Each structure stands twice: as structure tokens, then as C-alpha cells.
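Q: what's the 3D shape of this:
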Amino acid sequence: MPITTLGFDADDTLWHNERFFQLTQAHFADLLREYTDADPLAERLLEAERRNIGHYGFGIKGFMLSMIETAIEVTEARVPASVIAEIIAAGQEMLRHPIELLPHVRETVAQLSDSYRLVMITKGDLLDQERKLAQSGLGELFDAVEIVSEKTPPVYARIFAQHGTGAAEGLMVGNSMKSDVLPMIEAGGFGVFVPHGTPWAIEHAEAPGGHPRYADLSDIAQLPRLLDRLTH
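A: Now for the predicted structure:
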């Protein structure tokens, strides 16, 4: 079975992202240290994020609103306006942070762009994801960019049919087992897991051990060799 089209997740697959959320969450815990400890606060924030994904989607703005909601809850609506202002400022700072590519990304994507159709498939806030792509300098290497609200098997089937030769001849690379790997395999394609950093708890899922269309790599630089093995 030939592979004609490669999909790449963006955040924490092509560039750093989660570490900025972790730094902001640590600042959030410091702002509310008079009201609660860091661990229970983190649990309350995660609960709020789970509730709010359906309302706000993925990304920094939803994270900021979930922090504000959590701050109101844990302080029983006594949170000072100055703390709310600090939370908003922290979110705005995240929206301005410079893009830093992960190791070996540029050379690997450039190498593969000569032989495959490349599609960036990312979820999150439209404006923020467009900003990151523009700053990354990778845009010219991709044949298409899809910013979606959720990554599901039908979404992957549509994208790989529109920009390639179907999901069966497509391969998706990402750091989320739940979003990048499992739904792509269910759509009939290959899913390649490249872990990075501490995964967001909401994105956790078990690997499909032994599945013929699953692979995991420790470094994105190993992707060309994997593709050689799969296609020859």
C-alpha cells in the first residue's frame, strides 16, 4: 500500500506549546495560594477545562476562561479583580509567545516535502494557530493547512480525501495518542506517535499495541526511515 500524503499535528509536534501552559498554570497557582494548594487547584482547573471544551474548544482562550472560572469557584466568588486581571494578562502573554521549533523538525519536513503531499492538521483557536504557522516559517513546505475544532475519524477521512488519495494512503504524525493516532487509524490510515514533554491529561489514551498501522518514534528525525520501511 503506497503512502502519498502525510499529516502533521502542530503544537508539541512541530513546535513547543505545552510548556507555556504549564508555566502559566504554575503562575495561576501562585496567584491563588492564599485560597488553595496547587494540587487541588490543578484538579479543579482540569475539571473546568473538560466541561468547557464543548463551549470554547481547544486553545489558550478557553484555558484562560477556565482559569477565571476556577478562580471564582475556589474563592467562593471572592477573587480580587486584580487576580482576574493577572490571569487575563498571563493568557495574553501566551498568545504573544514566540514560536520555537522542536529539534529536527525543519530539516525533516523539508526532506519529506519532496516526496509526499504534506498537510498540517491542528486544532485550536484559528487566529492563534495562524499566528504560530506564520512565525514558524514552515508554511511554504505544506501543501495544505487544516485548523479543525476536533480530530475525529470522519475529519481525517475528509482531509485525506480532499488533499491526498484517501486515508488508507495517508499517515498522521503527532504527540497525542487520542487526537493524532487513534482516530487516524480508525479512519483507515497510519498513526505515528512522537511523544513530547508532559502530555495534557485530557489527551491521554492507550496505545493500540501491535496494530499494523501504528508506530511510535522517539524523534521526528526517524520518520523518513520509517516511511522507507513502510513503502518498500
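Q: make it CA atoms for all contacts and neighbour counts henceforth
A: Will do.
Q: any idea which strand is longest in this structure?
A: strand 117-123 (DSSP state E).
Q: ok, then the element right after it?
A: helix 126-136 (DSSP states H and E).
Q: And the next helix or strand past that next one?
A: As assigned by DSSP H and E, the chain's next helix or strand after helix 126-136 is strand 144-148.
Q: here's the other one to compare against:
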Amino acid sequence: MITLNSRIADPGNISPKRGMSLKALPSPSSPVGTTYNQSVNSPTRIERRPANQTLLIDADDTLWENNIYFERAITSFISYLDHRIHTADEVRSHLIRVEHDTIRTHGYGLHSFRRSLAACFEQLSDAPMTDEKHRRIESFAQSIAEQEIELLPNVASTLSELATRHRLILVTKGDHDEQTDKLHRSGLAPHFTAVEVLSEKHHQAYESLVSHHACDSCSTWMIGNSPRSDVNPALSAGLNAIFIPHDFTWVLEHEAVHQPPAGRQLLELASFAELTQHF
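A: Presented below is the predicted three-dimensional model:
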């Protein structure tokens, strides 16, 4: 059994919650619904963009709810662990560290989350793991897989309208089968001309995607809730970006939002539906 001291239980910039509001993150300070140009100090309102833009759109917590289900599973896991020494926040913090390490080896997705829960239990519990306990722990992850797809407000109608004027490409990361299954169950697939399920979203991945789909960087926008995976690497790759914060974005996706490079724009919106005002 691992004993958590205060340094481990409060790991620096890592929040004790898997999902936590991004409203506290550093970002350009101005009214929502404005763009940020590298060459100016103050935000400027934008008019609706011309037709035929390429919109790269994230999936989890941008189109549908995702992390809230992980958070519920973690709450059940912590209750089951019922640690006699460590607080719930300390256990959460340790699980975040375990998840970070597991992802390096096994990538994203429920299979990785299952491994993280089991590893966390084995490291913190003073009782040995049994087959029965392992099945119970796996059930927490399985509960996520069994969730119905819950679209965020006005997503379907917004995509339907955007698809009449622009090229939409779904760009998500994680387990390929899991992500494509969620897309199928969501009913949103017909709106997209292509689907990209990446193992990781970094600037090289965006550069490769732009080349593969013959995108014009000047008129290509990455849209999502994650500064770390959607906004910052897209800006780094020379694209425009649209940040739509979600109140329960996974803590491992938290990062200060960068300023756009010269000639590119960053737009922050309060909701997905507002895209039709700009595109």
C-alpha cells in the first residue's frame, strides 16, 4: 500500500478533480465571442466568415458529454475503496497521476481507464486484489460505456446548418472503435466529410491532418474545449482555433490558452450554437 504525503496528494498544478471548470484558467481577458489577433492588443468583433471554411471539430465534451461520466465512475470507485486514511481528494489526485502514467503506455480510452482504476486500487489498498474486486472495479468503467450519448445543447442543429456552408471534419483522440461507435450512436456522422481519430493531438498531428485533407491553413479552424489538445497545438500548427470551454473538462486537458501567431485568430465562445453567428 502506498502512503500519500501532502506533496503527492496535492501534485502541483494538477487539480484533485478529474473534471474541473476551465473558467479559472489563464486566457485572453475580454468578452466571449471575440477574436484575438496576434498583431493587436485589444479584441475585435468579427463578421460571419465566408463560406467554404474547413472546421475541424472535437467530439468529447464539445459535441457530447463525456467527462461527467468518468467523474461519476471515479466517485463510485473512491466510495468502494473507502480508504481509512486518505481523503477522497487525495485518492483522486493519486488516480490522476496513475492515469497520466497509464496513458503514456496504453493511450486513451476505457481500456486505459480500467487499468488506471485497478492500479490505483492495488497501490492504495491494504487488502489484496481479488477476482471479485477486479470485476467490481471494471464495472465502474463499464458504466461509462453503457451511457447513452447526451448531445450538448443545439449541437445537432448547429452542425446541420454549418454543413451547408463549410467542410466539417471530426477530429478526436482516443480508442478508434470507442470514438467511432460514439459518433455512430450520436447520429451526427452525416454532417462530417471525414473522421480522424488520433492517438494524440499535438501540432505535428495537425500539420499531417492539414496536408492529408489539403486544407488551407488560413481558412481552417480547430474547434474544441481543450486548450491542451484542441486550441494550443492547432495554433502552433498555424491554424485558427475556437475555444468553447466546458465546465467539466478533464484536468489533464487543462493548460493556459496561448495567443494566436501572426495572421491567425483565436475565438472564444460560450456555446457551440454561437458558431453559426461567426460561420
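Q: tell me the angle of the longest strand of the first structure relative to strand 144-148?
A: Inter-element angle recorded for strand 117-123 of the first structure and strand 144-148: 20 degrees (by axes from the mean of the first three to the mean of the last three Cα atoms, to 10 degrees).
Q: can you tell me what part of the second structure strand 117-123 of the first structure aligns to?
A: Aligned by TM-score structural alignment, strand 117-123 of the first structure falls on residues 167-173 of the second structure.
Q: what sits up against that stretch?
A: For stretch 167-173 of the second structure, contacts defined as Cα atoms under 8 Å, 6 or more residues apart in numbering pick out 52-60, 108, 162, 179, 191-201.
Q: now with 6 Å?
A: For stretch 167-173 of the second structure, the surrounding residues in contact (Cα atoms under 6 Å, 6 or more residues apart in numbering) are 54-59, 192-200.
Q: and the aligned residue in the second structure for Leu138 of the first structure, how far is that from Ala163 of the second structure?
A: Using TM-score structural alignment, the partner of Leu138 of the first structure in the second structure is Leu188. Computed as Cα to Cα, to the nearest Å, the Leu188 of the second structure to Ala163 of the second structure distance reads 11 Å.
Q: and if you look at Leu266 of the second structure?
A: Distance, Leu266 of the second structure to Ala163 of the second structure, using Cα to Cα: 21 Å.
Q: Those two: who's more crowded?
A: Counted by other Cα atoms under 10 Å, Leu266 of the second structure and Ala163 do not tie: Leu266 has more neighbours, with 28 against 17.
Q: For the biggest helix by length in the first structure, give me the average deviation versus the second structure.
A: Counting by DSSP state H, the longest helix found in the first structure is helix 38-56. After superposition onto the second structure, the average distance of helix 38-56 of the first structure to its aligned residues comes to 0.8 Å, using mean Cα distance after the TM-score superposition for the first structure.
Q: Tell me who's in contact with the residue at minimal distance from the centre of the second structure.
A: The second structure has Ser226 as the residue nearest its centroid, 4.9 Å off, counting by Cα atoms, centre = their mean. By Cα under 6 Å, 6+ apart, the residues touching Ser226 of the second structure are Glu253.
Q: same thing but 8 Å
A: Counting by Cα under 8 Å, 6+ apart, Ser226 of the second structure touches 243, 245, 249, 253-254.
Q: Double-check that Met172 of the first structure belongs to a helix.
A: No. Assessed by DSSP: H, G, I helix; E, B strand; the rest coil, Met172 of the first structure does not belong to a helix; its assignment is strand.
Q: For the residue mapped onto it from the second structure, grab the count of nearby residues.
A: Matched by TM-score structural alignment, Met172 of the first structure corresponds to Met222 in the second structure. Met222 of the second structure has 26 neighbours, counted by other Cα under 10 Å.
Q: so Met222 of the second structure makes contact with Gly238?
A: No. Using Cα atoms under 8 Å, Met222 of the second structure is not in contact with Gly238; the gap is 10.6 Å.
Q: Which neighbours do those two have in common?
A: Counting by Cα under 8 Å, 6+ apart, nothing touches both Met222 of the second structure and Gly238.
Q: Now do the same for the most far-flung residue of the first structure relative to its centre: helix, strand or coil?
A: Relative to the C-alpha centroid of the first structure, counting by Cα atoms, centre = their mean, Arg78 is the outermost residue, at 33.7 Å. When classified by three-state DSSP, Arg78 of the first structure comes out as coil.
Q: any idea what it aligns with in the second structure?
A: So, by TM-score structural alignment, Arg78 of the first structure is matched to Pro128.
Q: Contacts only, for that match.
A: Glu122.
Q: where does it sit relative to Glu196 of the second structure, distance-wise?
A: Counting by Cα to Cα, the gap from Pro128 of the second structure to Glu196 of the second structure is 41 Å.
Q: circling back: with respect to Gln142 of the second structure, which of the contacts of stretch 167-173 of the second structure is nearest?
A: Checking the contacts of stretch 167-173 of the second structure against Gln142 of the second structure by Cα to Cα gives Ala59 as the nearest, at 19.9 Å.
Q: residues touching that closest one, list them.
A: With Cα under 8 Å, 6+ apart, Ala59 of the second structure has these contacts: 170-172, 224.
Q: Quick one: map it onto the first structure.
A: Superposed on the first structure with TM-score structural alignment, Ala59 of the second structure falls opposite Ala10.
Q: How much space separates Lys133 of the second structure from Leu124 of the second structure?
A: With Cα to Cα as the criterion, Lys133 of the second structure and Leu124 of the second structure are 14 Å apart.
Q: for Arg115 of the second structure, same thing?
A: Per Cα to Cα, Arg115 of the second structure is found 14 Å from Leu124 of the second structure.
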